[in-house]
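S.K.: take this sequence and fold it.
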Amino acid sequence: MLYLEDLKVGDHFSSREYEMTVEEIKQFANAYDPQEFHTDEVKAQQHPIFQGLAASGWHTAAVTMRLWTECFPVAYGLIGSESSLRWPRPTRPGDKIRVEVEISAITPSKSKTDRGIVTYVTQALNQHNDVLYMSTTKIVVFSKDFKPN
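M.R.: Next up, the predicted model:
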């Protein structure tokens, strides 16, 4: 587990790959984002932007979250406080997603000395190094001095 003292600006973390399947894309979309370009391969081909089946951006974000938790093991979990995100390209069936995380800022708390805010930039890339998802996220990270109640 990583604590505030273990981290520095510029630290980099990389995940394993995760393959997106047609079945999973449709299953996620039917449950959470039921738009035709996520659920119907024929209708997706006719879409003016996607021109083929594309995973929901929220599906890509959920997979990114899974990969974050595996490659960035922060003590007490990834407790988000803020995030901004973009989807520059659609995630397609067969894409093998991997996550690259780099710490861009660390701000110790002024009022609670046992924690701080860590800002990091994430890119989810496919097997061609195309960026599918980008975010800047702030999380609460505890120091080794933190004493849970």
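S.K.: CA atoms for contacts and neighbours, from now on please.
M.R.: Fine.
S.K.: just say helix, strand or coil for the residue nearest the centre of the chain.
M.R.: In the chain, the residue lying closest to the centroid (Cα atoms, centre = their mean) is Thr64, at 3.1 Å. Under DSSP: H, G, I helix; E, B strand; the rest coil, Thr64 falls in the helix class.
S.K.: sequence B follows; please return its structure for comparison with A:
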Amino acid sequence: MTVFFEDVSVGDTDEYGSYEVTREEILRFAEQYDPQWFHVDPERSDEESPYGGLIASGWHTASMTMRLLVDGTFGDAASIGAKGVDELRWWQPVRPGDTLRIENEVLETTPERPERGLIRARTETYNQDDELVFSMVSNVMYLRRED
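M.R.: Below you'll find the model as predicted:
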């Protein structure tokens, strides 16, 4: 069943996950998109990093969060993209072996045009210890039902 703008209400909250983070994935992503030493050099990270070892790029964490959103909600939604993201925050490093889950809460729904509306939602990503590692507020466009 496709979820349209009218099917979503302020306060709707869902939880999706889990996503296991691997060392190989952290290295692969960072080598291509964010090759800072604490993302791509495990030995140096273990010895010198203020984070106590290898960590995922924040952009990788955002990408894994997006994957969980698509698998959990956007895959069945009449979502047609986003206008942007507000309040993007990285709270804790994500490490190899972490298992991520997300909580998504609808903050606001605004009809924009006859064919679409805007849904503002807060997404929080947690690790296996229930530590908040990432959060954002997204502004997602959804198609409206045809009358």
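S.K.: TM-score of the superposition?
M.R.: Remark: TM-score between the superposed chains equals 0.91 [TM-score structural alignment, normalised by the length of the second structure]; 144 aligned residues with a Cα RMSD of 1.5 Å.
S.K.: just to revisit the earlier point, is it true that the residue nearest to the centre of the first structure touches Val99?
M.R.: Yes. With contact defined as Cα atoms under 8 Å, Thr64 of the first structure counts as touching Val99 (6.5 Å).
S.K.: contacts only, for the residue nearest to the centre of the first structure.
M.R.: Residues in contact with Thr64 of the first structure (Cα atoms under 8 Å, 6 or more residues apart in numbering) are Arg98, Val99, Ala124.
S.K.: with Asp98 of the second structure instead?
M.R.: Glu20, Val21, Thr22, Asn127, Gln128 are the contacts of Asp98 of the second structure under Cα under 8 Å, 6+ apart.
S.K.: which one among those gets closest to Gly84 of the second structure?
M.R.: When the contacts of Asp98 of the second structure are ranked by distance to Gly84 of the second structure (Cα to Cα), Asn127 comes first, at 24.5 Å.
S.K.: aligned counterpart of the closest one in the first structure, please.
M.R.: Alignment note (TM-score structural alignment): Asn127 of the second structure maps to Asn126 of the first structure.
S.K.: only whichever of the contacts of Asp98 of the second structure are buried, select them in ChimeraX.
M.R.: The following ChimeraX line selects those of those that are buried, judged by 16 or more other Cα atoms under 10 Å:
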select :20,21,127
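S.K.: take the contacts of Asp98 of the second structure and lay them out in TSV including secondary structure and distance to Leu88 of the second structure.
M.R.: Listed next are these as TSV, based on DSSP: H, G, I helix; E, B strand; the rest coil; distance: Cα to Cα, whole Å:
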residue	secondary structure	distance to Leu88 of the second structure
Glu20	strand	22
Val21	coil	20
Thr22	coil	23
Asn127	coil	17
Gln128	coil	21
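S.K.: just to revisit the earlier point, any residues in contact with both of Thr64 and Val99 of the first structure?
M.R.: By Cα under 8 Å, 6+ apart, Thr64 of the first structure and Val99 have these common neighbours: Ala124.
S.K.: touching, Ala61 of the first structure and Tyr133? I think so.
M.R.: Yes. Taking contacts as Cα under 8 Å, Ala61 of the first structure lies within contact range of Tyr133: 7.3 Å.
S.K.: and those two? which has more neighbours close in?
M.R.: Neighbours around Ala61 of the first structure and Tyr133, counted as other Cα atoms under 10 Å, are more numerous at Tyr133. The numbers are 24 against 19.
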